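S.K.: just to be clear, the model below is a prediction. Sequence and coordinates:
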Amino acid sequence: MSLPKPAMRGLLGKRLRFHLPIACGLALVAAASFKFTVTEPRKQAYANFYKRYDSMKEFNATREAGVFESVRPAGK
């Protein structure tokens, strides 16, 4: 009694027909979950921040702290 020969002809094609749709489906699920759990909340957080952000107030606070060397604090 001898062992049967392994089916090598067309093995890659058979395995790809099975695994490629699964891999594509998992990639789509991962991309969609990343989009809705990471990027959308991040975009919303940036939008909320810039709705109430006052750049002149930030500039004046930074200038008063003495961070800028070329801009003198007000009143000096």
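M.R.: Alright, I've got the coordinates. Small disclaimer: the values here were computed from a predicted structure and weren't measured.
S.K.: going forward, measure contacts and count neighbours with C-alpha atoms only.
M.R.: Will do.
S.K.: burial of residue 52, as a residue count?
M.R.: Neighbours of residue 52 under the rule other Cα atoms under 10 Å: 8.
S.K.: ugh, wrong one, I meant residue 37
M.R.: Residue 37: 11 neighbours (other Cα under 10 Å).
S.K.: another structure for you, compare them:
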Amino acid sequence: MASSALAKPQMWGLLARRLQIRIMGAFIASLGVAALYKFGVAALRKKAYTDFYRNYDSMKDFEEMKKAGIFQSAK
């Protein structure tokens, strides 16, 4: 009866090797999330603010709020 010898498991440096792989994976995942936030949230928000303030008239808005009675000291 022939028995095949099992390969010895690697024990030396196993923790360091696995940590290195996991840290690289976490770093790549964090870069991906940061890029998604920058282009998916921040850029769209910046564009929305730019579009809003492009044609915003603060004096017109002030006059409308004054007519509505929001300000107590402005007549």
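M.R.: Sure thing, it's come through. Since we're looking at a predicted model, the values are computed, not measured.
S.K.: give me the distance between the longest helix along structure 1 and the centre of its chain.
M.R.: When structure 1 is parsed with DSSP state H, its longest helix is helix 11-34. Here the centre of helix 11-34 of structure 1 is set off from its chain's centre by 21 Å, with Cα atoms, centre = their mean, to the nearest Å.
S.K.: once aligned to structure 2, how far is it on average?
M.R.: Once fitted to structure 2, helix 11-34 of structure 1 is off its aligned match by 1.0 Å on average (mean Cα distance after the TM-score superposition for structure 1).
S.K.: beyond that helix, next helix or strand please.
M.R.: Using DSSP states H and E, the helix or strand that follows helix 11-34 of structure 1 towards the C-terminus is helix 40-51.
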